[in-house]
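Enquirer: One predicted model, sequence on top.
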Amino acid sequence: MNLSSLNFFRSLRKDNKQFAVIGLGRFGRAVCTTLHRLGYDVLGTDIDEKLVAQALTDQIVAHALQLDSTEPGSLREAGIYELDTVIVAIGNYIQESIITTLNVKEAGVPHVVAKASTEIHGKLLQRVGADHVVFPEYEAGCALARSLTKPAILDRFDLDPDNSIVELIVPDEFHGRTIAELQLRSRYGLNLLAVSQEDKFEINPDPRKRLERGSAMVVIGCNKDINRLPI
């Protein structure tokens, strides 16, 4: 996560309950589904009437409208300019994506997230005012590559290019040993944050706790040090 992303997420209103998602393809549907399940009011739009009807049928949005987001008047009539956060999920149609992002930013929407399909697409979105640009395919590809090369790492959160928090399967070499005996900080430069215990995590576990094969542990530290673990 870079500093611009950090500043963007800091600026989001915690009391915001309404979102608009423009584009109801796979990515847009995933955003709608998750927001809706979390209890937020989601307005979904797409130029394809079938996708709009499907979103309503599947009940992944509170409201859905068929409209052309490249037309400022259509967005205004739909009330999208009045919302605090708009997600432009049009990734495969670059021209429409850029025009839509420009429309909502020029109308004064404070928080605009836009999906990009290429690096150039992302730069153009930033030029026209997107507050945060995401690259779902790139991020999914990176995650898959890591999973294939480091299958013991179950999840990863990159703090910056050099440091991460990772959840990993307890290495066989650590089985039966206490946390104190492992000396993770002095030997690997890592800090242990949590250890799994019967499908739950124990935060800041007791140093006398013995690790078990097949359970999970969460550590934070430099990527180079994480790579030195026997996994």
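Expert: That came through fine. Numbers count the residues shown, from 1 in each chain.

Enquirer: use CA for all of it now, contacts and neighbours both
Expert: OK.

Enquirer: ok, residues contacting stretch 74-81?
Expert: Applying Cα atoms under 8 Å, 6 or more residues apart in numbering, the external contacts of stretch 74-81 come out as A20, L65, L67, D68, S69, V86, V104, A107, G108, V109.

Enquirer: Now do the strands for the protein: every range, in order, please.
Expert: Counting by DSSP state E, the chain has strands at residues 18-22, 41-46, 63-66, 85-88, 111-115, 132-134, 153-158, 163-169, 191-197, 200-203, 216-222.

Enquirer: now the second one, how far from the centre of its chain.
Expert: Meaning strand 41-46. How far strand 41-46 lies from its chain's middle: 19 Å, per Cα atoms, centre = their mean, to the nearest Å.

Enquirer: Quick one: the helices in the protein, in order.
Expert: Taking DSSP state H to define them, one finds helices in the chain at 3-11, 26-37, 49-57, 72-77, 94-106, 119-127, 136-149, 179-182, 184-188, 223-226.

Enquirer: Could you save the ones you listed as TSV and add columns showing mean neighbour count and distance to R213?
Expert: Formatted as TSV, the helices of the chain follow (neighbours: other Cα atoms under 10 Å; distance: least, Cα to Cα, whole Å):
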stretch	mean neighbour count	distance to R213
helix 3-11	12	36
helix 26-37	18	33
helix 49-57	16	44
helix 72-77	15	55
helix 94-106	21	48
helix 119-127	16	42
helix 136-149	12	19
helix 179-182	15	13
helix 184-188	13	17
helix 223-226	16	18
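
Enquirer: also this one, for the comparison:
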Amino acid sequence: MNFSSLGLFRPLKPGSRHQFAVIGLGRFGRAVCETLHKSGYEVLGVDVDEKRVADILNLGAAGHALQIDSTDPLSLKQAGIFEFDTVIVAIGNYLQESIITTLAVKEAGVPHVVAKASSDVHAKLLQKVGADRVVLPEHEAGCTLARSLTKSGILDRFDLDPEHSIVEITVPESFHNKTIAELRLRGQYGLNVLATGHAQKFDINPSPERPLQKGDMLVVIGSNADIDRLPI
């Protein structure tokens, strides 16, 4: 399973048009555009750099891309940015431009604004001007790396909040040929099993009597403290 896009899709409202605008087409913004576009969402990418705009179009990583100065509210309005359900401000390395842009799209009434920050101070400023969600990619990547080094059995992870996660793990040898009921994952570890399987085929909400096989995949949800107690 791949949880990488859940963080962006989680804020979507039922019945929304699922349209995204990405402001700033550096590595982070380009990756967001490409992932959303490949998932079938309508994406507009914008940047002040003409070359970045051309690169996005040449890669086919967005349905539309425009060169604009995002610190100019009139340019944002003319580009139709204020009409989108979700705007991602991916100008993490230019603090002033990032804050001005975030403030402009929030004051224009955009329902959900996700902003990239480059530091804790930057993150606090973005929250002060109204960002609905702030991400620090380098920090999150560092946490993910540390977890992968200390918990090699975790294949994928999605943080629901600072204390709870959904994780995909490799079934350890100690779980081999034991059923979910026998393992008492809820009673002993405080975890709920969402799915089991292998490769691209998963059994969602599996029977408690299903035996697990070493090397298969197991998707569980629970607190990070309980997940850390798993023998992986």
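Expert: Sure thing, it's come through. Just so you know, these numbers come straight off a predicted model, no measurement behind them.

Enquirer: before we move on, back to that, redo the contacts of stretch 74-81 of the first structure as CSV? Include distance to L75 of the first structure.
Expert: Below are these laid out as CSV (distance: Cα to Cα, whole Å):
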residue, distance to L75 of the first structure
A20, 10
L65, 10
L67, 8
D68, 8
S69, 6
V86, 11
V104, 8
A107, 10
G108, 12
V109, 11
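
Enquirer: If you rank the residues you listed by neighbours, which is first?
Expert: Top of these by neighbour number is V104, holding 28 neighbours under the definition other Cα atoms under 10 Å.

Enquirer: Run a quick neighbour tally on the residue lying closest to that residue once chain neighbours are set aside.
Expert: Among residues not flanking V104 of the first structure along the chain, Y81 sits closest, at 6.4 Å (Cα to Cα, 6 or more residues apart in numbering). Other residues near Y81 of the first structure number 21, with proximity taken as other Cα under 10 Å.

Enquirer: Max pairwise distance over the contacts of stretch 74-81 of the first structure: which two?
Expert: The largest separation in the contacts of stretch 74-81 of the first structure, counting by Cα to Cα, is between L65 and G108 at 21.0 Å.

Enquirer: export the strands of the first structure to TSV and tack on distance to R210 of the first structure?
Expert: As requested, the strands of the first structure are arranged in TSV below (distance: least, Cα to Cα, whole Å):
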stretch	distance to R210 of the first structure
strand 18-22	46
strand 41-46	46
strand 63-66	52
strand 85-88	46
strand 111-115	44
strand 132-134	41
strand 153-158	20
strand 163-169	14
strand 191-197	10
strand 200-203	12
strand 216-222	12
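
Enquirer: Of all those, which one is nearest L182 of the first structure?
Expert: For L182 of the first structure, the closest of the strands of the first structure is strand 191-197, at 10.5 Å, according to Cα to Cα.

Enquirer: relative to strand 216-222, how tilted is that closest one?
Expert: Inter-element angle recorded for strand 191-197 of the first structure and strand 216-222: 170 degrees (by axes from the mean of the first three to the mean of the last three Cα atoms, to 10 degrees).

Enquirer: and strand 191-197 of the first structure, how far from the chain's centre?
Expert: 23 Å.

Enquirer: Specify the angle between that strand and strand 163-169 in degrees.
Expert: Using the same axes, to 10 degrees: strand 191-197 of the first structure against strand 163-169 is 30 degrees.

Enquirer: Contacts for stretch 211-218 of the first structure next, please.
Expert: Here stretch 211-218 of the first structure makes contact (Cα under 8 Å, 6+ apart) with 165-172, 174-179, 192-197.

Enquirer: Just the buried subset of these, please.
Expert: When the contacts of stretch 211-218 of the first structure are checked for burial by 16 or more other Cα atoms under 10 Å, the buried set is 165-171, 174, 178-179, 192-196.

Enquirer: Show me which of these is closest to R156 of the first structure.
Expert: Looking at those and their distance to R156 of the first structure, the nearest is V166, at 4.4 Å (Cα to Cα).

Enquirer: these two touch, right, the closest one and A152?
Expert: No. Shown here, V166 of the first structure and A152 do not form a contact pair, counting by Cα atoms under 8 Å, at 10.2 Å.

Enquirer: So D216 of the second structure versus F158 of the second structure, what's the distance?
Expert: According to Cα to Cα, to the nearest Å, D216 of the second structure stands 19 Å off from F158 of the second structure.

Enquirer: typo on my end, P172 of the second structure
Expert: For P172 of the second structure, the distance to F158 of the second structure equals 20 Å [Cα to Cα].

Enquirer: what residues are up against Q126 of the first structure?
Expert: Q126 of the first structure neighbours (Cα under 8 Å, 6+ apart): H132, V133.

Enquirer: Tell me how many other residues crowd the equivalent of Q59 of the first structure over in the second structure.
Expert: Q59 of the first structure maps onto G60 in the second structure, with residues paired by TM-score structural alignment. Burial of G60 of the second structure is recorded as 14 neighbouring residues (other Cα under 10 Å).

Enquirer: ok, now which ones touch G60 of the second structure?
Expert: G60 of the second structure makes contacts with E34, as judged by Cα under 8 Å, 6+ apart.

Enquirer: how about 10 Å then?
Expert: Counting by Cα atoms under 10 Å, 6 or more residues apart in numbering, G60 of the second structure touches C33, E34, H37, K38, A54.

Enquirer: Most widely separated two among those?
Expert: Going by Cα to Cα, the pair spanning the contacts of G60 of the second structure furthest: K38 and A54, at 18.2 Å.
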